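>>> prediction below, plus the sequence it came from.
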Amino acid sequence: MPHTTITTPAHAPARAAELAALATGHTQRFPWYRDLLLRRGTPGSGDLSDLPLLGTDLLSAHYYTADHPHLPDASAYHTSGTSGGRRKRILYSPADEDAYVAQRRQLFGEFTRSVPRGAVAVADLGTGHAAASARRVFSELGFAAHDIDFTRPVDEHVAKLNAWRPDVFFTMPMILDRLLQARPGLNIRPRKIMVVGDVAPPAWRAHVAERFGLRPEDVLDVFGSIEIGAIAYWCAQTGLYHFHDHILPEVVPARELARLTADDWVPSHQEGSGALLLTSLTRSYFPAVRYVTGDAVTGLRRIRHDGREVFAFERIDGRLAGDFKHGERISNHDLVQIMAEVFPGRPFEAVDDDGLVIRVVTDTVGDDQLAVVRSAVDRQAPDVAQMIASGLVGPVRVTAVPPGGLRSGHAKRRLDLREG
């Protein structure tokens, strides 16, 4: 179905009251955010451009590892990657949980409308908020819901899936790749597949669809994060990723982001490519206002589709900062620290080539160096270590490249995702 790109301002004045209420609510829940707005002279602002960017530095100092005794009803979820030796903790209120489940339920309900209720739905997602919530989403949709403990070996995952024979399967691209390589083999015929957590470009989705005898549109790529929750999803009709209605997206040119701080004035953007900022109108226990996701996207725009106006973008280009995915998260901070210890002074990049591959400018990578890198990743990211031990993702690989051989062309590391 065709769509029309809208060129009017990205964030209509009608949402000014919502933004003002959102900012005010966060100042009441998070005193440090109130102080930040007071310092800028923009308390309770209804204009996105008046509000500061919230990046890793601010959140690490005031949120991720801080105590929040005034939020006693919060559910806490932890990332597997760390910065400074402590795992990030992200809080959800009961209302946050309900909003997330409602957003996923609406999307998955529409996507699986051809599958009869009472059919089997299975989630195999590793750890984190999406994994913890999937069974509730499927149950509320009327499916016979199951999930699989990510700590179990990959052959047990295959055995459970072969026994349950799901009609609906929700997993991660990296996990699905491992399941398809396992022996004895995976013998299921799902009618709908949803994936989240890693990039799933069109070529990958087409391959998965062919493997299971499905149409490419029967494989749904979902974009989310533990901080925000449900963010966006691929739309087969437009060929774009559509943001959920609670999201106000922006982009900032990636080259400028490194120079920006919370005290800089940053205008809101309607369309283009660059570093993605997100504001959520439904998140209460995470200050999701101009949150710097660390993702780079192409083609952010506002479109009219199926009688509605929605924000959309073309593709996720990669990670700019924050953390990398190898089944679960590995902090960029930790990757830099590990490589500085094992390969001091050597430029490197981390790429997603069917799993994490670290490409370092050196003559050779010795077995002892590879062992030290893998041991350090295991220590810093225990959930990743468990997924490797279970066989759900492969071991971290480290390869030598000649000078000038880095794909990014930069002297320093860069995190790239698979090309479509």
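It's in.
>>> C-alpha only now, for contacts and for neighbours.
Will do.
>>> and F212, what is it in contact with?
Neighbouring residues of F212 by CA atoms under 8 Å, 6 or more residues apart in numbering: I188, R189, P190.
>>> which of those ranks first by neighbour count?
P190 (19 neighbours; other CA atoms under 10 Å).
>>> tell me the secondary structure for H68?
coil (DSSP: H, G, I helix; E, B strand; the rest coil).
>>> next, count neighbours for it.
By the measure other CA under 10 Å, the count of residues near H68 is 14.
>>> again with R40
With other CA under 10 Å as criterion, R40 counts 16.
>>> kindly report the same for Q181.
10.
>>> now do E110
10.
>>> do the same with Q28
Residues near Q28, counting by other CA under 10 Å: 11.
>>> I figured A389 hits F150, correct?
No - counting by CA atoms under 8 Å, A389 does not reach F150; the two are 10.3 Å apart.
>>> comparing these two, which residue is more hemmed in?
Higher neighbour count among A389 and F150: F150, with 21 against 17, using other CA under 10 Å.
>>> adding another structure so you can compare the two:
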Amino acid sequence: MVQQLEDLPLLTSTVLEEHYYICDHPFEQRLDLHRYQTSGTSRNLRKNIYYSEQDEDSYIRIKTEVLDVILHNYQAIRALVDMGTGHAAATAEVIFSRLGFEVETVSFQLPIEQHLERLATFRPDVLYTMPSILDRILMAADNPVSYGIRKVILVGEVASLTWQQRVAERLGLEKGDITDTYGSIEIGTIAHYNHELDRYIVVDGIIAEGLTPQELGIHELELADDERVLVLTSTVRDMFPAIRFVTYDVVRDFQPVMVDGQSRQSFRNIVRRVGSELKHGEKISIYDIEDVVFQHVQDASIKVLTSNNLLTIQIINKSVSLDPHILEAVKHDITHRIPEIGIMIQNGLLEEIRVTHVIFDDSQHRNAVKLKRIHNSKEVL
């Protein structure tokens, strides 16, 4: 008999691939459902995620509430939505319109010059975008402050606090004017960053658990004492079995906090994603690497690649060259300040890492919306 949530089985990627991410899904023929696609499964199938009208209404309501909280101190009237093709992009115009904004959208696949033209002519108070797209904008813009952006809301990728601070400086903003949100296509909006508490606060309608790898049955994975894998149950999701859904996202310092007199689940940051089949890349945190790189380099983005036992960090900016001493300093600090990488090198799982400089070329970035992840070097660079 089930007496508490923990008595129920975990909804793992294996279970979903056997029963939900399947060809000829019974939902596929239903014309009353919304279907969204996301990255592939271990069988190289695109994931189809289904939303009923009730799901869609709940998603829009919750996201509207979250953005209203984020924007409550801003006298803003114009919002530019500059992002990919997923659920957040599909609903953003409706959500900002409900909040009383004049809204324009731009496709991430357009040349970056057209993004800059739209920013210059529309002059949005609020920019709703993804970190990888914002990297492209800042790399190409001569004077990003001139666009008059007063608030940036992020979605879709890990955004380290160090990276956010650099973005704020480039846009002439305070750190608190950059706010990250966290969600998934399966669950919807999950959490948003609270600058007063310096933590991500889980939204209403979601019950979050922080589990160890051993509790998940991933015995070959070791996490730091303050790290947990996030597991979520949604009380509003209809067409997805959102009960103890394993996100495979690793968060730090998972604990409840008081917000406006109520206990809310929270965590300090998201550091990486792991999978049931561990690779070296899943022990490496983009968040931690960005923190190190931005101690040495400004106005740059990074790309992390793995190939067998080789780890390469590309530092991408508009400069023709980068001082070799800076590259060496980044390499030293990544090796010595990120314990997971240092241990993998000591144990022979990684060779000595390589840090290189790459000149920014937007044509190499516009076809892939999410760049803040660990890339396999076989992928197109």
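Structure's in. What do you need? Because the structure is predicted, anything quoted here is derived from the model rather than measured.
>>> about what we covered before: what's the closest of the contacts of F212 of the first structure to R211 of the first structure?
R189 (9.5 Å; CA to CA).
>>> can you pull out the helices in the first structure?
All helices of the first structure, identified by DSSP state H, fall at 16-29, 31-40, 56-62, 94-111, 129-140, 154-164, 173-181, 202-211, 254-257, 332-342, 367-380, 382-390.
>>> those helices: which one's closest to S83 of the first structure?
When those are compared (using CA to CA), the closest one is helix 332-342, at 5.7 Å.
>>> quick check: closest non-adjacent residue to the residue of the first structure most remote from its centre.
Most distant from the centre of the first structure: D363, at 34.4 Å, with distances by CA atoms, centre = their mean. Nearest residue to D363 of the first structure in three dimensions, chain neighbours excluded: A400, at 6.2 Å (CA to CA, 6 or more residues apart in numbering).
>>> tell me, how many residues neighbour the one you found?
Other residues lying near A400 of the first structure total 17 when counted by other CA under 10 Å.
>>> what does G213 of the first structure correspond to in the second structure?
Under the alignment defined by TM-score structural alignment, G213 of the first structure corresponds to G172 in the second structure.
>>> what is the neighbour count of A140 of the second structure?
For A140 of the second structure, the neighbour count with other CA under 10 Å is 19.
>>> surely it touches Q114?
No - contact criterion CA under 8 Å: A140 of the second structure and Q114 do not qualify, at 10.9 Å.
>>> spatially central residue in the first structure, please.
By CA atoms, centre = their mean, the first structure has its centre lying nearest to S225, at 3.9 Å.
>>> quick one: what's aligned to it in the second structure?
In the second structure, S225 of the first structure lands on S184 (TM-score structural alignment).
>>> not counting residues beside it along the chain, what's closest to its match?
In space, and not counting its chain neighbours, S184 of the second structure is closest to I190: 7.3 Å by CA to CA, 6+ apart.
>>> so who does the one you found touch?
So I190 of the second structure contacts T181, Y182, G183, S184, V202, V203, I206 (CA under 8 Å, 6+ apart).
>>> D32 of the second structure versus the first one, what's the distance?
Counting by CA to CA, to the nearest Å, the gap between T181 of the second structure and D32 of the second structure amounts to 29 Å.
>>> please apply the same query to the fourth one.
When CA to CA is applied, the distance between S184 of the second structure and D32 of the second structure equals 22 Å.
>>> same question for I49 of the second structure.
I49 of the second structure is 14 Å from D32 of the second structure, where distance means CA to CA.
>>> again, but for D288 of the second structure
Plainly put, D288 of the second structure is 43 Å away from D32 of the second structure if you go by CA to CA.
>>> and for C23 of the second structure?
Between C23 of the second structure and D32 of the second structure the computed distance is 19 Å (CA to CA).
>>> show me which of those two is the more surrounded one.
Taking other CA under 10 Å, C23 of the second structure and D32 do not tie; C23 has more neighbours (13 against 10).
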